[in-house]
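Novice: Okay, here's the prediction I keep looking at, along with the sequence it came from:
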Amino acid sequence: MISALTIARALQLPPPTPQQQAVIEAPLSPSIVIAGAGSGKTETMANRVVWLLANDLVAVPEVLGLTFTRKAAGELAQRVRSRIDQLAAARLTSVVFDPFDSPTIATYNSFANSIFRDNALLVGREGDSSILSEASAWQIARRLVTTSTDDRLITLDKSIDTITAAVLSLSRAMSENVVTSAEVTQMAGRFGELAELPTGSTKVTVLNAKLRDSLTAVQALPVLVDLADQFAREKIRRGFVEYSDQVALALAIAERVPRVVSEYRQRFRVVLLDEYQDTSVVQTRLLATLFADRPVMAVGDPHQSIYGWRGASAANLGTFAVDFTGDPAGALAFPLSTSWRNPLRVLDAANRLVEPLTAVSAVPVARLDPRPQAPTGTLDAFFGETVDDEARAIAGWFEAQLAQPGPGGAPRSAAMLCRSIKKIDAFTTALSERGVRFHVLGLGGLLEEPAVADLVSALRVIYYPNAESELVRLLTGARWRVGLRDVFELSRVGSWLAERDHHFAKLDPALKQRLRESVVVDEGRSLVDALDFVSDCPDGHRMLENFSPVGLERLRSAGRQLTFLRTRTGLDLPDLVNLVTQELLLDIEVAANESSYLGRASLDAFSEQIAGFVAADRTAGLGAFLSWLTEAEKRDKLSPRSEEPEPGTVQILTIHGSKGLEWDVVSVPRMVDDELPGKPQSKQGWLAFGELPYEFRGDAGQLPMLPWRASVSQAEFAKAKDAYNSEIVERYAEEQRRLVYVAVTRARESLLLSGSFWSTQLKPRRAGLFLRELAEHGLVAPDALPDEPENTENPLADSVMLVPWPLEPLGSRGERVAAAAQAVLTADPGAETPWSADIELLLAERAEALAGEKPVIPTRVAASRFKDYVTDPEAVLNRLRRPMPERPYRQTRLGTRFHSWVENRFGLVGGSEQLDVSGEFGMEMDFGTETEFGTETVFGASAESGFASADGLAASGPPAAAAGAGAGAGSGTGASGDAELERLQATFEASEWAGLQPEEVELEIHLVLGGNIVVCKIDAVFRRGTRHQIVDWKTGRAPSDAADLDEKQLQLALYRLAYARYRDVDPVDVDAVFYFVASDEVIAPARLYSEAELLALWERVAPALAG
């Protein structure tokens, strides 16, 4: 047997420690490795694989490694592949390694997904189901909520977004814990019987408040479960799965089909499970079902289990032996306790902070030991009077730390890890003042970028009438620069309007009182309404008297701009956002501002967020997007980040997001009472709205339990609930301790822990428990944590910052930019300069180059554009020479929506596959798209010669209504567009096609014709007896004359030829027709061009196209 030490020497690797060697050479049986933070678990796992291979205990393809993130999976895969290559080159063993063999290294979800996709039909699902993104899931769930007719929703007294979030959370929790809706509903019914319990006292006759609140939460479960079931059915109907579905469905397959289990057990003889403490109950069940009693090695650290909010269970490490062997003592246990990351002082702090957790851990956790010759490092602490003092101290610390070069002289990496990034303005301001480069990671950071913040503010203002703070941001910003006095006057106008009706008459006093008592936000004062009033109000109105002339002009400009944007909210969401960006000149702003190094990138990243949101439904509205944005930001802050450290830049992120990352220098701010450690937002646990009862969770044994079934009176229930709430608080305190341990162990060299007495609260907050513990044990300087604040009241409450307002948009560069602009305006354009001759030469060279340019004819041509090439090649050349954007015609939009509806109606998803019928692939981009130049909008009445109707008679029928070719971009998507779409849908439902099932829908075929590729996008293909029938849906008017008919049949002829090649059938056995839905006309060509005729047409115009 070749030892791990021998392998390390042969591969010229550092020798493993005794602990690492024990893990590497562990027997082939279930085992668990407790690997502390920075203990080299990835390297150890890779070396175990090498040891197994070198000793011929396993073949390369028989190794399975699973971890949580794609980043971690990529690192592990690269490490293992590199070690295998080194082993093969060292010729240490006689085993021959196939260079094309690779172990399977994947994320837990992708592994489950592979099981599901390969075996989906066994559980009645489709293996090619698409992954449902967070944005799309929110959109679908929200639509189910808003369209629900269930009267029980009214009794919930919750907002649409709150209910949507609860439906999604409950749906995923039920999936992750393999719970049926019937079980939850039945439990809720039994819990409701507690209302009948006696009060427990003859003096009390009303329902106990604690029981009442609990009943309110639990009685919401039945309607939420019903919506969760609808959400699950909708996902199936639309061919979607979520990540939680993948694992649950894979488990169902494994439990129902023993053959699948047998196949995976034979395929993988060794399994490595990384970050096992973060696995969920359903993931554990799946893995145990597949690999119980097999050589499974689980690696994890219970002290780093911080993702309980997403279903992870810290108890998994403690139950590993039972889960995989059935015996509590059936698994071997190994420690990895040498920290290869942290310096001595940081390590001492980390060990101290987790001592209470180690004492109660379900598995033995060794104290972290320093690596040989570990540096001392630095552990600094600061506790200031105010949060501004704290922010300045952190900024100064980072400035000093980043001024020192890192290893090899490279810039050092840095991070500020926050429990929450809601209130980081003081810190980012201080960093900016010091000139320290920083980057707020994640969606929250993206929304903090000035350009994106302005964009989102504008979107909120044009949608919400109460978006007052967002409106003030826009008005006082660089675009309009409205002064504070005029903003105050605008507020006064809003108050004046709030007391008047739509005729500006004063409201009845009783009605005003009811409005004051209303909790509906839309019924109070609105600055947005005030701005609309000021924009339209005639000069001389008494409510305009106190505005400054410049301020009034700017307010009216802003009002007109925002009113215009409000009229465009019917646009597709991406189009609307692009319009707002351009109208607010944000694209120009980020291009012109050299200090905004993330400006353009931030706008692009925001566009990606929008694209992801509308992926499931292009008709998604602005309101749904803004609601999702709030929820997505909340979830994003708690998710691990994939961004690599940026040397020389302070990355700002949450502690949850820092898991798996490390930096040279790290700061952890706001380590004060009620922040870090913080208090739970709720002590209710599963008695909160929309939560799955703990008794249904797979780790119920490790969760606080409420013995509600044993309660014989309301008073006894209230007493039990108090004890339960106390357990919730204790459990949360443990989670906070794990959180700070993760934060502290991210530092490779230097660590700063800080806090301050005063922030925004009314009472001072002393140093948090974790800071105090470190001070008590001498790990931070005792004088770093003052006992009492200098002020008895918050000094920030009365602090006043005097600044000129509005601010100069160009800052300190204002005078220089103005001088440069003036110099340009006054310059003599004809004056000779030292560069005049060079400029003339360059201009002449450009003119010569432009004159000789010839447009490049695309290799790929859309079938719908083929007629343009063969009928007017000169016009095509002109468009190629000077491409111009096409007007978004109303009928084109309507046609797109109708085609999407037909596709969804038939339940087939097309367009995902491009079929090349010749085996050749074009390498150039399409010129244009399948959308025609408004051709469907200009056709006249019914068809005449050259075509016959579907039954062989001349086509007839009433002419379609005018198509409205001049409609604007927003048409076809508003109320009138919806009505037109409904009429088309009704006509289609009464047509012959409604009762047929197509063979293909939205099929894209690449047809090679004369050296070019014609892209044919076929709407639908039906089997009619022994023949294939291609149908092209048209939502505009039917062709008006014979020439038009002849041109149109070119498209059908190409479709017929492409489909015949695709199916390998004779083109004469393929029919092709148009169905003009608006007029309910089926028009079939009497003849279609043959392949020879099509080729002849193309070759005839080829010389003209060649220029």
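Specialist: Sure thing, it's come through. Numbering: from 1, shown residues only.
Novice: contacts and neighbour counts: CA atoms only from here.
Specialist: OK.
Novice: Now the lengthiest helix in the chain: buried residues?
Specialist: If you go by DSSP state H, the chain has its longest helix at helix 714-744. Residues of helix 714-744 classed as buried by neighbour count (16 or more other C-alpha atoms under 10 Å): 714-718, 720-722, 724-725, 727-729, 732-744.
Novice: next, the one to line up against it:
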Amino acid sequence: MSRNWTGGFSDQEAEALPAKSELPRAEINAAIASQFLSNVKLIEQQNIRKERNFKTAGESMSYSSLPFGVKKSANIEAPFLEHDQQKTLQSVLTPKEQTFFSELEHKTIFLNSNQMEAVRHTEGPLLTIAGAGSGKTSVLTTRTAYLIGVKEIDPSQILLITFTKKAAEEMKQRIASLPGISSGEAKQITAGTFHSFFLRMLRNLKITDRILSSEKYKQIIIKNILRQSQLSPKKQYFPEVLLSLISSYKLQMIKPEDLSEDAADKDIQHIYEKYEAWKRQNGYMDFDDILLKSYELLLSSPNLLKMLQQRFTYVMADEFQDTNPIQYELLKLIASPQNNLFAVGDDDQVIYSFNGADSEIILDFHKDFPNTRVIKLDTNYRSTSPIVGFGNHIIKHNSQRHSKTMKAVRRSRMEPQFYRPSNTEEEAETIVNRLKDKPDTRSWSDYAILFRTHSNARAMFEQLIIHNLPFTANNMKQVFYDQTIIKGLIDHLRLVMNPGDLDATATILPSLYINQEAGMRYIEMENFVDPLPFPLLHLTTWNTLKDFQKGKVKKRVDLLQQATGLSPVEAIRSLRKEYENHLDTGTIENATVHKTTVKEMLDELEFSAQRFHAIPDFLAFVDEIVNKFYEKKEQDSSEDQINLMSIHQAKGLEFPVVFLIGASEGILPHVSALNAMQDKEVVLKDKTSLEKASMEEERRLCYVGVTRAKDELYISSPAFHLGKNAPVSRFLLQAFGTTFYNKDNSQRTEAWICMNKTCNGWMKIDVGNNFTEKQICAICGFEMQKGKKNL
């Protein structure tokens, strides 16, 4: 709930205001709200019909086995695991091993030859590349049982690092149920996240700093530092962005004094130092400090490090692809000198670079551990063969990866289905209609709707609300209209309708470079003595403000007054430029949250608003959607609900039926990656560039989304996104061997490129040769590598 600012108009004063101020804030009754919601479908259908004109008369509006733009089918089905060499492996097993694996099978745990090899590897470093659905959890748990039951390793010597507390608990439960393992032995295993393990170590060393876990509290600390630092008011440093940046530095072990001395970094250096000083003085540490303090302690305390190394002689790391630099350094410290480090992960699922995950860690593991053994788990037990094959043909176009082709064990005639709706509104409505006709054999929880960004999910969320379908919103922290950037512009619309709305006035003050708390105190005090139709105008007499700030207040009030009588989308466009200026201020925000993300969110707001003719109608709809969202958050969650979540949140999960929405250029791949690639010729003759890394992560996101599906996969590619043409995602076209065309109509295709600098030889990669790992140039005989070629 927003703060209720004191002050405002009396009843008599309100009656004397102009007509434009008489409209109340959009706290509408249920009957009116229901009417707004029922009208939305009609408005959406009208907009859909307008945009459908781009379609040809014969173009189908239904799902198809080929993406729009693919003219002929290609065999993309995954190869099958016809037979396994497990029986051959049985001949080299010791009697004790044979008993162990036989007892596993009695518990219906059947390991293939690669899984069994990974379980049996105990000495020295092992990198297990575990593809999607390949049973990595079974390998981790059975290897732990193998160490204890077959190798007779003391369970207290085993350290199992997971990335969630839930995963650690589930693994210990599964280990306790395996043959030869008692519940007491399972309890002796140390299993947990990096943070839980190293926090326990710090507590044992009598480090009693309290954990600063509240993001809101941390933002208050940063706000106080900014206020005391007296930085230029034209530099809008956002607390959440600064905290993200400081966290990024810590994960890379960068201290304040390590930052460069340019002007931007000097500000950040000052804020970083003050933040760290505040925590020291008040006896706090944040989550990043847990790892950083532990790392520094182990480097400075050889005896402590040696004690840990002797205690944990066998170290296992799950989800290794998500490891960040400081976590990796901690793993290396504890695992040495024996280096019995068992790392399990999939380089094709590195999608958390924004949280510090570095794909080079898993790709270059063998460089840090020269005697590394690599085992690939390349059989997918989760998905049907068409889904596995489609995933293979998506991810094979990435060059920075451990080469593997996933095999399938589940046959099906149900191919992935593709749909080309006009826009995101039609996309959402089509999916909802299919869900409403779900067969009785399916539960609601069998379905997952996956999206790239929360902005992209706005229409889908609203359709589920409008049609009253059961779905979980637990993974969504905020509804679209309540996000800070969007809420600021929405509250401008509230002031157009009701200039006396002090809650909305408080929200927009940051966009005027005015401290919210101090500004509202002055407005409330002045308005109590001398009420104005537009309380915001009181700021023009506040001596604390500089002239440029007072000028911005006057200009903003003028814009708000001019927006009276405009449609919602017209009002947003008239206010947006001035509002957006403050979001573009400050180099740090631009470095962390790309401008295109802000633009995308505001574009989505415009697209949503164009369905309504009057601002009060739009505000009423927004309030109803927001209220419905928080009602869902407060309700007891039923297990039988549709899963609406981002691809990032879905990683590690699986669902019988998956709808992957927004598979269009600008959404997936995201516009930020496209901007990075624009006008760049990326060829793998040099180290992978930032631009290429960005696009490869987008492709990994697409791969993760596809491989969540077990039985059925539906992919939709809106033809228009935010009012602009959006081609079908290149990831879909390239998977079917279709060349993707750039905006200039040049073909940009996957190709083998000769590494001889004096040779221009290249060869297009097509469906027939794309799984070949080596090629020799037919012109000069040099080795070729995979890359991109503009034709």
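Specialist: Arrived safely. These figures come from a predicted structure and were not determined experimentally.
Novice: re the thing from before, what helices and strands are in contact with the longest helix of the first structure?
Specialist: helix 209-218, helix 344-353, helix 655-658, strand 663-668 (3 or more C-alpha pairs under 8 Å, 6 or more residues apart in numbering; DSSP states H and E).
Novice: do that again at 10 Å, thanks
Specialist: helix 209-218, helix 344-353, helix 355-360, strand 414-418, helix 655-658, strand 663-668, strand 747-758, helix 769-776 (3 or more C-alpha pairs under 10 Å, 6 or more residues apart in numbering; DSSP states H and E).
Novice: where's the closest residue to residue 563 of the second structure other than its chain neighbours relative to residue 494 of the second structure, distance?
Specialist: Once flanking residues are discounted, residue 563 of the second structure sits nearest to residue 571: 5.2 Å by C-alpha to C-alpha, 6 or more residues apart in numbering. Distance, residue 571 of the second structure to residue 494 of the second structure, using C-alpha to C-alpha, to the nearest Å: 11 Å.
Novice: same check, this time on residue 153 of the second structure
Specialist: Following C-alpha to C-alpha, the distance that separates residue 153 of the second structure from residue 494 of the second structure is 67 Å.
Novice: okay, these two: which has more neighbours?
Specialist: Each of residue 153 of the second structure and residue 494 has its neighbours counted (other C-alpha atoms under 10 Å); residue 494 has more, 24 against 16.
Novice: counting contacts, what elements does the helix or strand hosting that one pack onto?
Specialist: If you go by DSSP states H and E, residue 494 of the second structure is part of helix 484-497. Applying 3+ C-alpha pairs under 10 Å, 6+ apart, we find helix 484-497 of the second structure packed against helix 502-508, helix 547-562, helix 568-583, helix 595-609, helix 615-634.
Novice: Output the contacting helices and strands for the fourth one.
Specialist: Packing contacts for helix 595-609 of the second structure, counted by 3+ C-alpha pairs under 10 Å, 6+ apart, involve helix 424-436, helix 458-466, helix 484-497, helix 568-583, helix 587-592, helix 615-634, helix 671-677, strand 720-721.
Novice: Return the set of buried residues in stretch 3-13 of the first structure.
Specialist: 4, 5, 7, 8, 11.
Novice: follow-up on the earlier one: what do residue 571 and residue 494 of the second structure both touch?
Specialist: By C-alpha atoms under 10 Å, 6 or more residues apart in numbering, residue 571 of the second structure and residue 494 have these common neighbours: 560, 615.
Novice: State the three-state secondary structure for residue 409 of the second structure.
Specialist: Three-state assignment for residue 409 of the second structure (DSSP: H, G, I helix; E, B strand; the rest coil): strand.
Novice: so what's the residue nearest to the spatial centre of the second structure closest to, chain neighbours aside?
Specialist: By C-alpha atoms, centre = their mean, the second structure has its centre lying nearest to residue 648, at 4.0 Å. Take residue 648 of the second structure and drop its neighbours on the chain: the residue closest to it by C-alpha to C-alpha, 6+ apart is residue 351, 7.1 Å away.
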